[in-house]
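Engineer: predicted coordinates and the sequence they were generated for:
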Amino acid sequence: MIEIERKFLVNSSAFKAEAFNNYSIMQGFLNSHKERTVRVRLKKDKGYLTIKGQSSENGLSRFEWENEISKPDAEALFELCESGIIDKTRYEVKCGNHIFEIDEFYGDNEGLIIAEIELNSENEDFEKPEWLGEEVTGDIKYYNSQLSKQPYKYWKL
């Protein structure tokens, strides 16, 4: 139940032509403490409850537990979430032996596009597509739990 993941900014929309799947995601946070987050997510017509632990020092890994819940249960739990619901489209792109999940954000996070790749080990090699930009792994401001509190549109760029 340890998630190992790297995050990158995306420097072009070329990934959309390479995507084999895309779907909308709405998510909110019942708890966004840095030591643990509790997330409610609607993805397609399914709900999910996810608990994540604190990230490792380098930001690459952390405990993650996820369980599917009904859509009505997820919708009800959104009523208890902290303010700042995340709205995004997720694109899935196969690259070599891996799948990148690219999130294009809307609302107060419009203009932000982040690619994530899950790995089996922190030192695992992977192919980097041309549209992959600066790595932001471990930069807490790019965590969805933080984007719900400090949206991208308010950042000083």
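Structural biologist: The structure has been received and is ready for your questions.
Engineer: going by C-alpha atoms from here, please, whenever you check contacts or count neighbours.
Structural biologist: Will do.
Engineer: just the helices in this protein please.
Structural biologist: Here the chain has its helices, by DSSP state H, at 15-18, 71-78, 144-147.
Engineer: which positions within the longest one qualify as buried?
Structural biologist: It refers to helix 71-78. Residues of helix 71-78 classed as buried by neighbour count (16 or more other CA atoms under 10 Å): 71, 74-75, 77-78.
Engineer: before we move on, back to that, how about the helices of the chain in JSON lines, adding distance to residue 90?
Structural biologist: What follows is the helices of the chain, written out as JSON lines (distance: least, CA to CA, whole Å):
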{"stretch": "helix 15-18", "distance to residue 90": "10"}
{"stretch": "helix 71-78", "distance to residue 90": "18"}
{"stretch": "helix 144-147", "distance to residue 90": "13"}
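Engineer: let's bring in a second model and compare:
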Amino acid sequence: MSVEIERKFLVLNNDYQQTAQRKTRIVQGYLNSSPERTVRIRIRGQQGYLTIKGKSSQDGTSRYEWEKEIDLSEAQQLIKLCEPGLIDKIRYEVSVGQHTFEVDEFFAENQDLVVAEVELSSADDAFEKPDWLGEEVTGDKRYYNSCLMKHPFNQWIN
């Protein structure tokens, strides 16, 4: 088990696509979406993953995370047991300075939402902010995937 430290941002435009090193489709669901602990099944490309995350810190920057790679066929079966509301997205991996941003373009009920996350070695780790990075939404639970599956972006009242 390790502590995941990350910050999350909205994305202003699609300039990140030009410098992305990798692009992968991700479909994921939740066996448990409780804020105290989430249990996620993810299919990333042709590989499955089981991930358990603990409760987020007060500011939303860190939480415990455990992940195990599982067979694709196991993940496909487990997805069928998940709570209603799958997440479907394309993830772009973009190196900026010493860090890699994971930029997620959401589909289906979360269409038009694009969010970037950067994983850090410490909460005060400095990082280069690319021009396409917008408002910080770290700690805003509405942007957690486990919340987006229950309250999709296209149902939000602006």
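Structural biologist: It's in. The structure displayed is predicted, hence computed values, not measured ones.
Engineer: before we move on, back to that, wait, which of the helices of the first structure is closest to residue 7 of the first structure?
Structural biologist: Residue 7 of the first structure lies closest to helix 144-147 among the helices of the first structure, at 11.7 Å (CA to CA).
Engineer: quick one: the closest one to the second structure mean distance?
Structural biologist: Compared with the second structure after fitting, helix 144-147 of the first structure has a mean deviation of 0.2 Å; criterion: mean CA distance after the TM-score superposition for the first structure.
Engineer: from the contact counts, what lies against that helix?
Structural biologist: Applying 3 or more CA pairs under 8 Å, 6 or more residues apart in numbering; DSSP states H and E, we find helix 144-147 of the first structure packed against strand 21-33.
Engineer: once aligned to the second structure, how far is the strand it packs on on average?
Structural biologist: Averaged out, strand 21-33 of the first structure is 0.3 Å away (mean CA distance after the TM-score superposition for the first structure).
Engineer: what about the strands in the first structure?
Structural biologist: 2-10, 21-33, 36-43, 46-53, 61-69, 86-95, 98-105, 113-118, 132-135 (DSSP state E).
Engineer: any chance of these in JSON lines, with mean neighbour count too?
Structural biologist: Shown next, in JSON lines, are the strands of the first structure (neighbours: other CA atoms under 10 Å):
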{"stretch": "strand 2-10", "mean neighbour count": "20"}
{"stretch": "strand 21-33", "mean neighbour count": "18"}
{"stretch": "strand 36-43", "mean neighbour count": "21"}
{"stretch": "strand 46-53", "mean neighbour count": "18"}
{"stretch": "strand 61-69", "mean neighbour count": "15"}
{"stretch": "strand 86-95", "mean neighbour count": "19"}
{"stretch": "strand 98-105", "mean neighbour count": "20"}
{"stretch": "strand 113-118", "mean neighbour count": "20"}
{"stretch": "strand 132-135", "mean neighbour count": "16"}
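Engineer: a markdown table for those, including distance to residue 141 of the first structure?
Structural biologist: Output for the strands of the first structure, formatted as a markdown table (distance: least, CA to CA, whole Å):
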| stretch | distance to residue 141 of the first structure |
| --- | --- |
| strand 2-10 | 12 |
| strand 21-33 | 12 |
| strand 36-43 | 14 |
| strand 46-53 | 16 |
| strand 61-69 | 16 |
| strand 86-95 | 14 |
| strand 98-105 | 14 |
| strand 113-118 | 12 |
| strand 132-135 | 13 |
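Engineer: right, and these - which one's nearest residue 147 of the first structure?
Structural biologist: strand 86-95 (7.7 Å).
Engineer: which outside residues touch that closest one?
Structural biologist: With contacts defined as CA atoms under 8 Å, 6 or more residues apart in numbering, strand 86-95 of the first structure is touched by 15-16, 18-28, 99-107, 127-129, 144, 147-148.
Engineer: how about stretch 14-24 of the second structure?
Structural biologist: 44-45, 90-95, 103, 132.
Engineer: try it again at 10 Å.
Structural biologist: Residues outside stretch 14-24 of the second structure that contact it (CA atoms under 10 Å, 6 or more residues apart in numbering) are 44-46, 89-96, 100-105, 114, 116, 130-133.
Engineer: quick revisit: reformat the buried residues of helix 71-78 of the first structure as CSV; add distance to residue 38 of the first structure.
Structural biologist: Supplementary listing: the buried residues of helix 71-78 of the first structure in CSV, determined by distance: CA to CA, whole Å:
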residue, distance to residue 38 of the first structure
71, 17
74, 12
75, 15
77, 11
78, 12
